[in-house]
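In: Return a 3D structure for these sequence lines:
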Amino acid sequence: MLRKGLIILLLLVLAEVSLLIYIGRLIGPLSTFLLLIISALFGLWTVKRQGLSILQEIRFDLNNRVMPGAALLDGLCLVFGGFLLAVPGFLTDIAGLLILIPRVRSRAVGWISAWIKDRISRGSLTFFTSYRRKR
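Out: Now for the predicted structure:
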């Protein structure tokens, strides 16, 4: 599992560097750099704007004594999309922008929820905490 993850990460880095070189040759290095900066700023702005509404939804659920499962997963996807936009590279920018689209993010939340429910029902999901019991 770890080996597959490292191979995928290495392939992603190689693809990102190749794409950066290719686009840098097409539009120039300064334009490429500015495009990466603009995408990172757009991602941060979008995360801030959409994140506030998700925080309000979480507060509403907590005030009504409801576990905010979908809202928490939505927020997690939003933060992950913003992180992908902050990482330099066009492939990660595309993935980050897709995750920031509410319809795509709601589908991702549905897939993640189904995956978690499946793992819980099979008994193959383990949670680790740093909580220590008092004796």
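In: From now on I want contacts and neighbour counts done on CA atoms only, so please keep to that.
Out: Noted.
In: Next, the buried residues of the helix or strand containing residue 56.
Out: Using DSSP states H and E, residue 56 maps to helix 29-63. Buried residues in helix 29-63, counted by 16 or more other Cα atoms under 10 Å: 32, 36, 39-40, 42-44, 46-47, 51, 54, 57-58.
In: Repeat that for stretch 77-96.
Out: The neighbour-count check on stretch 77-96 (16+ other Cα under 10 Å) flags 77-86, 88-93, 96 as buried.
In: Grab the most central residue of this structure for me.
Out: With distances taken as Cα atoms, centre = their mean, the residue of the chain nearest its centroid is residue 80 (1.9 Å).
In: To compare with the earlier structure, here is another sequence to fold:
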Amino acid sequence: MRSRWTVVGVVLVMVVPVLELALLIEVGKRIGTWWTLAIVVGTGVLGGTLLAAEGYGVFRKAKKEVNEGRIPKNQIIDGLLVVIGAVLLVTPGLITDTVGLILLFPLTRLPVRSAVKRWIQQYIYIDI
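Out: Have a look, this model is predicted:
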């Protein structure tokens, strides 16, 4: 099982940067270098801003769950996804920016959270 995930990880680490670079070059050709740079820098700033806002919201919801005597399962996963999304937004590239935005907005994060919960239940055997 681990070897499959190791292969997937290695492929992602090798392929995603190449795709990012190719996409940045193509976008730069079409809209210009400065606009492309503005998008990359802007999404980095947006990532930091959204991390603060969404992170606080997730923390507030988790605190409410704990105060009501429940384990904040969804909020733990949401918190992890928000951090990953912000890191992806700060990472230069349009593909990582897109995935980062998907992870930061609650409406688009919901299906990802559901998939993570299914994965946890299937492979880690924890009821979440």
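In: hmm, back to that, nearest spatial neighbour of the residue nearest to the centre of the first structure, chain-adjacent residues omitted?
Out: residue 96 (7.4 Å; Cα to Cα, 6 or more residues apart in numbering).
In: what about the residue mapped onto residue 19 of the first structure from the second structure, helix or strand, and which?
Out: Residue pairing (TM-score structural alignment): residue 19 of the first structure is matched to residue 23 of the second structure. According to DSSP H and E, residue 23 of the second structure maps onto helix 2-31.
In: what's the angle between that helix and helix 33-67?
Out: Orientation check (axes from the mean of the first three to the mean of the last three Cα atoms, to 10 degrees): helix 2-31 of the second structure against helix 33-67 gives 140 degrees.
In: Packing partners of helix 2-31 of the second structure?
Out: helix 33-67, helix 94-104 (3 or more Cα pairs under 8 Å, 6 or more residues apart in numbering; DSSP states H and E).
In: Tabulate the ones you listed (JSON lines), appending distance to residue 120 of the second structure.
Out: Formatted as JSON lines, these follow (distance: least, Cα to Cα, whole Å):
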{"stretch": "helix 33-67", "distance to residue 120 of the second structure": "19"}
{"stretch": "helix 94-104", "distance to residue 120 of the second structure": "18"}
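In: quick revisit: thinking the residue nearest to the centre of the first structure is in contact with residue 98, fair?
Out: No - contact criterion Cα atoms under 8 Å: residue 80 of the first structure and residue 98 do not qualify, at 11.1 Å.
In: quick one on the thing from earlier: close enough to count as contact, the residue nearest to residue 80 of the first structure and residue 87?
Out: No - using Cα under 8 Å, residue 96 of the first structure is not in contact with residue 87, being 9.4 Å away.
In: Map residue 35 of the second structure onto the first structure.
Out: With TM-score structural alignment as the criterion, residue 35 of the second structure matches residue 31.
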